[in-house]
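S.K.: Sharing a model prediction with you, sequence too.
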Amino acid sequence: MWTLFEPVHAVTYFAPQARARYEAVGLRGYWRGYFAGRAAAFGPVGPGPVHATFFGFHPAMVRRALPDVWTRATPADTLAARLDGARAALDDVLGSVPAADVAEAAELLRSAAGQADLAGRALAAAHADLPWPADPVGVLWQAATVLREHRGDGHVATLVNAGLDGVEALVWRSALDSDREVLQPNRGWSDEEWDAAATRLVERGWLEVDGRPTTAARTARDDIERRTDELAVAPWRGLGGTATERLASLLHPIAMAARTHLPAMNPIGLPAPHRSA
């Protein structure tokens, strides 16, 4: 289910319509829009809660954005721009999906989001408190956002429970299936900080001295992903098997359309081109 709702949410990070709406309210530059957009549900928050809940970013990178972004756009204006940009991005690609299917998917996804257990899930709870849009595409995006942050909050808790800090999680991930050249600069860590984290992972037994992941690192990935999924199951258990299967069938063409806004190489969940029941 994550791979089917994540692309719906993620247009806010990659679609040109989303970036244009941020710029229109004064948030010029990619990272101003990113930090303001995700954090605005908290209100005019400072860097501390954002560093904690977003997890993998260097504290200095967060401080460069916050609280400065609130001098450029209010949280209310930012939230409106974010929703409007996501809606425009989805409208751009959903022309081949019947409107009735979008509306049904939106209501089922909203119902699933309403089943999310929010205790200890700061980002998900903040977004769940926002008013619901009146249109199906807006509801679809908002529900995907609540569910996305719900899963993400659980994932962060699992990483912390595994004894990983933000940079260690990135170094470990880049060794497994991602790219240091993308992750390191996009999260603001220096070479010295990155290499020190790699040394700690070698000492832990998760990396070889040449940077390759060990069997223990791969086992840990499987355990952490399994636990993340377990912590994210409440919305689907609440929705029920039949409705969840119906939602999956409705979301697949929507997610495939949304992924046209997303780069081919990225660390988020993407749906398979073909879905079997």
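M.R.: Received, thanks.
S.K.: alpha carbons only for contacts and neighbour counts from here, please
M.R.: Fine.
S.K.: Would you mind giving the secondary structure of the residue nearest to Ala197 when sequence neighbours are not counted?
M.R.: Nearest residue to Ala197 in three dimensions, chain neighbours excluded: Glu168, at 5.2 Å (C-alpha to C-alpha, 6 or more residues apart in numbering). Three-state call for Glu168 (DSSP: H, G, I helix; E, B strand; the rest coil): helix.
S.K.: so Glu168 touches Ala198, yeah?
M.R.: Yes: using C-alpha atoms under 8 Å, Glu168 is in contact with Ala198, at 7.0 Å.
S.K.: Contact partners for Ala15?
M.R.: Counting by C-alpha atoms under 8 Å, 6 or more residues apart in numbering, Ala15 touches Ala86, Ala89, His261, Leu262.
S.K.: swap in Val146?
M.R.: Residues in contact with Val146 (C-alpha under 8 Å, 6+ apart) are Ala113, Ala124, Ala125, His127, Ala128.
S.K.: second one coming, line it up with the first:
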Amino acid sequence: MADDAAARARTMWPLFEPIHAVTYFAPEALAAYEDADLRGFWRGYFAGRAAPLGPVGPGPVVAAFFGFAPAMVARALPAVWGLAAPERALELRRTGATAALARLLAGHERAVERAAEALAPRAADLDGSGRVLAAANGTLDFPDDPLGRLWHAATLLREHRGDGHVAALVAAGLDGCETLALRAAVDLPRTELQPVRGWTDAQWQAAEQRLAERGLLARDGSATDAGRETLRTVEAATDRAAERPWQTLGPDEAADLVSLLTPLATACGSALRFPNPIGVPKPTG
């Protein structure tokens, strides 16, 4: 049953992740931040995603977001709180996300209602122990409107999974830059990872050197079998850590939920680019 639940967790991830990710990629979400003087993509990103933690400085965000260079985080925090307090940033991210979903999911209103009804109870009961972002988002109320409820449920599920992913990476002995360098050697372009996470060329090269010393990268920069196995182990651990919301989901119910979410994820995926720094694959359906 545990293996089945982990497999369901893997299946569900690319279906709820695009629903959440409109807050990073859709023009409505970006405009909501800019209209409140959070100009430039990263001010809105750090303000919106970190807002559930309160008016924090860079330290907790470096830890929770994991893959970002500390210097990049420090350029945004705590300065953004002088432009928009966390409470205001939470309003902006919800406004932008629901506006984006209203456009992208037009014509899917009944499916949105059903998906919100299906996901909200699973997201509301998440265990936040050891999961900073999931626990912080879990203190926020669910919106009353279906689009808001769906987005909030997707956000809770993705931050819950993300927190578990960070734990798996730490257990594998990888730091933020090493993780990105290893992924770049396996399945994601370096151009999608290094610039948007703020690492310098010198930091990237040092991370590659550390990976090579561990036998995870070859001399030509490609991933070794051990490097690929390390990432497979991390992904398997991530799925196990994310399985609890899906443990009571039977095969028929799982199939129904996949059928329900697939067109919604596909529609939301049109706002994303592929490949992307999140690593979520393009929805198929």
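M.R.: Noted; the coordinates are in hand. Computed from a predicted structure; not experimentally measured.
S.K.: TM-score for these two?
M.R.: Once superposed, chain against chain, the TM-score is 0.95 (TM-score structural alignment, normalised by the length of structure 1); 273 aligned residues with a C-alpha RMSD of 1.2 Å.
S.K.: Same drill for Glu168 and Ala198 of structure 1, tell me which one is more crowded.
M.R.: Neighbour count, other C-alpha atoms under 10 Å: between Glu168 of structure 1 and Ala198, Ala198 has more, with 25 against 22.
S.K.: nearest residue to the counterpart of that one in structure 2 other than its sequence neighbours?
M.R.: In structure 2, Ala198 of structure 1 lines up with Glu208, judged by TM-score structural alignment. Excluding the flanking residues, the one nearest Glu208 of structure 2 by C-alpha to C-alpha, 6+ apart is Ala181, at 6.3 Å.
S.K.: Would you agree that neighbour is in contact with Trp204?
M.R.: Yes: counting by C-alpha under 8 Å, Trp204 is a contact partner of Ala181 of structure 2 at 6.9 Å.
S.K.: These two: which is more packed in?
M.R.: Neighbour count, other C-alpha under 10 Å: between Ala181 of structure 2 and Trp204, Ala181 has more, with 24 against 17.
S.K.: Map that one onto structure 1.
M.R.: By TM-score structural alignment, Ala181 of structure 2 lines up with Val171.
S.K.: likewise Arg122 of structure 2?
M.R.: Match for Arg122 of structure 2 (TM-score structural alignment): Ala112.
S.K.: try Leu101 of structure 2
M.R.: Checking TM-score structural alignment: Leu101 of structure 2 goes with Leu90.
S.K.: which residue packs closest to that match, ignoring adjacent ones?
M.R.: Leaving out its chain neighbours, the residue that sits closest to Leu90 of structure 1 by C-alpha to C-alpha, 6+ apart is Ala258, at 6.4 Å.
S.K.: Quickly name whichever of the contacts of Val146 of structure 1 is closest to His274 of structure 1.
M.R.: Ala113 (25.1 Å; C-alpha to C-alpha).
S.K.: Using neighbour counts, pick out the buried residues of the host helix or strand of the closest one.
M.R.: Secondary structure assigned from DSSP states H and E places Ala113 of structure 1 in helix 99-114. If you call a residue buried by 16 or more other C-alpha atoms under 10 Å, then helix 99-114 of structure 1 has these buried ones: 101-114.
S.K.: Show residues contacting it.
M.R.: Outside helix 99-114 of structure 1, the residues touching it (C-alpha under 8 Å, 6+ apart) are 128, 136-137, 139-140, 142-144, 146-147, 235-236, 238-239, 243, 247, 250-251, 254.
S.K.: After that helix, which helix or strand is next?
M.R.: Once the chain leaves helix 99-114 of structure 1, the next helix or strand it forms, by DSSP H and E, is helix 122-128.
S.K.: Which residue range of structure 2 does that following helix align onto?
M.R.: Under TM-score structural alignment, the match for helix 122-128 of structure 1 is residues 132-138.
S.K.: buried ones in that stretch?
M.R.: For stretch 132-138 of structure 2, burial by neighbour count (16+ other C-alpha under 10 Å) applies to Val132, Leu133, Ala134, Ala135, Ala136, Asn137, Gly138.
S.K.: what's near enough to touch the fifth one?
M.R.: When you say that, I think you mean Ala136 of structure 2. Pro52, Leu53.
S.K.: Distance of it relative to Pro52 of structure 2?
M.R.: Between Ala136 of structure 2 and Pro52 of structure 2 the distance is 5 Å, computed by C-alpha to C-alpha, to the nearest Å.
S.K.: before we move on, what about the second one?
M.R.: If you measure Leu133 of structure 2 against Pro52 of structure 2 using C-alpha to C-alpha, the figure is 8 Å.
S.K.: and if you look at the first one?
M.R.: As judged by C-alpha to C-alpha, Val132 of structure 2 and Pro52 of structure 2 stand 10 Å apart.
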